[in-house]
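Colleague: Predicted coordinates and the sequence they were generated for:
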Amino acid sequence: MTIRRLTVAATAALVLALGATACGSGGDGDAPKSTATAGNGTAPTAGTSAGAPKASGAITVFAAASLKESFTELGKKFEAANPGAKVTFNFGGSSALATSINSGAPADVFAAASPATMKTVTDAGGAAGEPKTFVRNTLAIAVPKGNPKHVAGLADLAAPGVKVALCAKEVPCGAAALTALKAANVNLTPVTLEQDVKGALTKVELGEVDASLVYRTDVKADAAKIDGVDFPEAAKAVNDYPIAALAKAPNKDGAAAFVAYIQSPEAQQVLTAAGFQAP
């Protein structure tokens, strides 16, 4: 073999060796980088993570009545970000919603106004995973515009001739009201006990009562029709709001996605703007 042929052969061997080294090296900064894919084989878009549940199809959310305005807005935002999803809400007293869930009502998500009502669902094995507290809420006194009875605090609710509406004690707003009244050492007999906070608020709107103990968020949402009075004992009756995907959710991925969204910075901004407190 001539010197020329030996040189060519050696050069070819060197090229092949270098190529093999480059292909086998995982730490070479010039090596091609793989692209992570989502669960459907496509690259994840901004704001998503690989393997995150896809939000599509019908998602049924059972939520405390005090969440109506905020969740209605958030539902629209969620649908806009997930064109394949359709969120339907069932708002009501948390205790009644919990009973419905435990009785087999089809739902994907439960957002309660107190840990106690959520516990009735988790104790029955109805939650998929540990519920998460996503906001807190405090009470205020709702009065008709102009506050004709001059209510300035809880003691005024027990004055002669003042008609008061409360939530039933089984409902979170009712339990919180009893805690606040006890802290203020005030005893009163309400003229009506409502099954959710919106019912108690409506009594004030219609002029059927002179005052009602509701959430600050409800006073803020209904500010065009009623006035609100803050009182110091409200600090002793703060309600945590837990949320959970349900174990028998017809749309498990949609439920998980909605629960995650409610805890997102975007959703938290909407909730705090409505008067809720961060957890």
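Modeller: Everything's here; your move. Numbers count the residues shown, from 1 in each chain.
Colleague: only C-alpha atoms for contact and neighbour calcs from this point on.
Modeller: Fine.
Colleague: what about Leu213, which SS state?
Modeller: strand (DSSP: H, G, I helix; E, B strand; the rest coil).
Colleague: just checking, it touches Pro172?
Modeller: No. With contact defined as C-alpha atoms under 8 Å, Leu213 does not count as touching Pro172 (11.6 Å).
Colleague: Please list all residues in contact with Thr133.
Modeller: By C-alpha atoms under 8 Å, 6 or more residues apart in numbering, Thr133 lies in contact with 240-243, 279.
Colleague: Of those, keep whichever come out buried.
Modeller: 240-243 (16 or more other C-alpha atoms under 10 Å).
Colleague: So which of those residues are in strands?
Modeller: Among the buried ones among the contacts of Thr133, the residues falling in strands (DSSP state E) are 240-243.
Colleague: on that earlier part again, dump the buried ones among the contacts of Thr133 into CSV; add distance to Ala152 as well.
Modeller: Shown next, in CSV, are the buried ones among the contacts of Thr133 (distance: C-alpha to C-alpha, whole Å):
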residue, distance to Ala152
Asp240, 26
Tyr241, 28
Pro242, 31
Ile243, 34
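Colleague: Pick out the most distant pair among those.
Modeller: Spatial extent of the buried ones among the contacts of Thr133 (C-alpha to C-alpha) is set by the pair Asp240 and Ile243 at 10.0 Å.
Colleague: Pull up the overlap in contacts between those two.
Modeller: Shared contacts of Asp240 and Ile243, defined by C-alpha under 8 Å, 6+ apart, are found at 133-134.
Colleague: residue ranges of the helices in the stretch 51-200 of the chain, please?
Modeller: Per DSSP state H, counting those that start in this stretch, the stretch 51-200 of the chain carries helices over the ranges 68-81, 94-102, 115-123, 172-183, 197-205.
Colleague: can I get the ones you listed in a markdown table with distance to Thr11 and mean neighbour count?
Modeller: Listed next are the helices of the stretch 51-200 of the chain as a markdown table, based on distance: least, C-alpha to C-alpha, whole Å; neighbours: other C-alpha atoms under 10 Å:
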| stretch | distance to Thr11 | mean neighbour count |
| --- | --- | --- |
| helix 68-81 | 57 | 16 |
| helix 94-102 | 75 | 21 |
| helix 115-123 | 72 | 19 |
| helix 172-183 | 82 | 22 |
| helix 197-205 | 84 | 23 |
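Colleague: One more to weigh against that first structure:
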Amino acid sequence: MTRSARRTGGYRPTLRIAGAAAAAALLALTACSDSGSDSESDSGSDSGKGGTSGEPSGEVTVFAAASLTESFEKLGAQFEKDHPGTKVTFSFGGSDALAASITGGAPADVFASASPTTMEIVTDAGAAAGTPETFVRNQLEIATLPGNPDGVASLKDLTDSGLKVVLCDETVPCGSAAQKALEAGALKLTPVSYEEDVKSALNKVVLKEADAAVVYKTDVRAVGDKVEGVDFPESADAINDYPITLLKEAPNAAAAEAFVELVQSAEGQKVLTEAGFLKP
């Protein structure tokens, strides 16, 4: 911006001319600025998370129960295919540990728990955006070594002192469900170890470090012929509901909402039921 000329006899006319020129320049600058703002706004909405078109973009972080690993990875790949420019990052583990991470401030967009009890940790802390909804259910099964060499046919058989049996820790949903099943059958069982999540418990049998484990049907199905599954009636008394929710502090709420919609859609339910989950 130029400064005013020194005061001379022609000062006033010069001031008028300079003032007029400055006003014209200001108007032009304002018009350019407005146009630029509109352009930047349009551009920003295209590159932002979701944009004005409502199309999700960017990274969405999902915290999910370990038993959802295979199904959610399939859904994550489908989500990225349906929405170019998105990336789904998963953190799988015991629902209680995930809930503690969320309430501790870990950045996440979605939480899918293996039980309403662990979901309550998040809702009670005010970290859920809205009311969590049950999207699937899961039932327990006994996983034995391939061919079931020990002839395990019931939950009671697992109380045989000669068997090495593994359970999930009671603080995680699969462990809590196993305890309900044992109580339903009036049975007491002392495992050789308690594991932090269902995948860890199942892996003990896969690696032949244990003779049997009480896990979910979905996990038995996921490993194919590496184990053999045995149904038991008490499992009907310990079916777990799986709730899902968008988180209040979600860094990418638009993409998170779209992912939850996919999970609850007919397409998402097909993937989950094919994995052995029960419809809610």
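Modeller: Thanks, I have the structure now. Please read all numbers here as calculations on a predicted model, not as lab measurements.
Colleague: Once they're superposed, tell me the TM-score.
Modeller: TM-score of the superposed chains, computed with TM-score structural alignment, normalised by the length of the first structure, equals 0.81; 231 aligned residues with a C-alpha RMSD of 1.4 Å.
Colleague: Just give me which of the contacts of Thr133 of the first structure are shared by the second structure.
Modeller: Under the criterion both residues aligned by TM-score structural alignment, their matches' C-alpha atoms under 8 Å, the contacts of Thr133 of the first structure that remain in contact after alignment to the second structure are 240-243, 279.
Colleague: Identify the farthest-apart pair in the residues you listed.
Modeller: The most distant members of these, if one measures by C-alpha to C-alpha, are Ile243 and Pro279, lying 12.1 Å apart.
Colleague: middle-most residue in the second structure, spatially?
Modeller: Val62 (2.8 Å; C-alpha atoms, centre = their mean).
Colleague: Please give me every residue in contact with that residue.
Modeller: 88-91, 108-112.
Colleague: do the same with Val192 of the second structure
Modeller: 164-166.
Colleague: whereabouts in the second structure does the longest helix along the first structure align?
Modeller: In the first structure, with assignment by DSSP state H, the single longest helix is helix 3-24. Against the second structure, there is no aligned range for helix 3-24 of the first structure (TM-score structural alignment).
Colleague: any idea where the strands of the second structure begin and end?
Modeller: Using DSSP E, strands in the second structure cover 58-65, 86-93, 110-112, 133-138, 140-144, 165-168, 193-195, 212-216, 228-230, 240-246.
Colleague: Centre of the chain to stretch 238-257 of the second structure, how far?
Modeller: Centroid separation for stretch 238-257 of the second structure versus its chain: 6 Å, with C-alpha atoms, centre = their mean, to the nearest Å.
Colleague: ok so, going back, can I get the kept ones among the contacts of Thr133 of the first structure in a markdown table including distance to Ala127 of the first structure?
Modeller: Converted to a markdown table, these look like this (distance: C-alpha to C-alpha, whole Å):
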| residue | distance to Ala127 of the first structure |
| --- | --- |
| Asp240 | 17 |
| Tyr241 | 15 |
| Pro242 | 11 |
| Ile243 | 9 |
| Pro279 | 20 |
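Colleague: ok, so of those, who is nearest Pro232 of the first structure?
Modeller: Asp240 (18.1 Å).
Colleague: Which residues are in contact with the closest one?
Modeller: Going by C-alpha under 8 Å, 6+ apart, Asp240 of the first structure touches 113-115, 133-137, 279.
Colleague: One more pass at 7 Å, please.
Modeller: Applying C-alpha atoms under 7 Å, 6 or more residues apart in numbering to Asp240 of the first structure gives the contacts 113-115, 133, 135-137.
Colleague: can you check Ala255 of the first structure too?
Modeller: Ala255 of the first structure touches 59, 108-109, 245, counting by C-alpha under 7 Å, 6+ apart.
Colleague: and which of those is nearest to Ala176 of the first structure?
Modeller: Closest approach to Ala176 of the first structure among the contacts of Ala255 of the first structure (C-alpha to C-alpha): Val109, at 23.6 Å.
Colleague: What's the match for that closest one in the second structure?
Modeller: Aligned partner of Val109 of the first structure by TM-score structural alignment: Val110.
Colleague: How much space separates its match from Thr61 of the second structure?
Modeller: Distance of Val110 of the second structure to Thr61 of the second structure, computed by C-alpha to C-alpha, to the nearest Å: 7 Å.
Colleague: neighbour count winner among these two?
Modeller: Neighbours per residue (other C-alpha atoms under 10 Å) separate Val110 of the second structure from Thr61, with Val110 holding more: 29 against 21.
Colleague: Help me confirm that that one comes into contact with Glu249.
Modeller: No. Val110 of the second structure is beyond contact range of Glu249, at 9.8 Å (criterion: C-alpha atoms under 7 Å).
Colleague: ok, and the most crowded of the contacts of Asp240 of the first structure?
Modeller: Of the contacts of Asp240 of the first structure, Ala113 is surrounded by the most neighbours, 28 neighbours in total, counting by other C-alpha under 10 Å.
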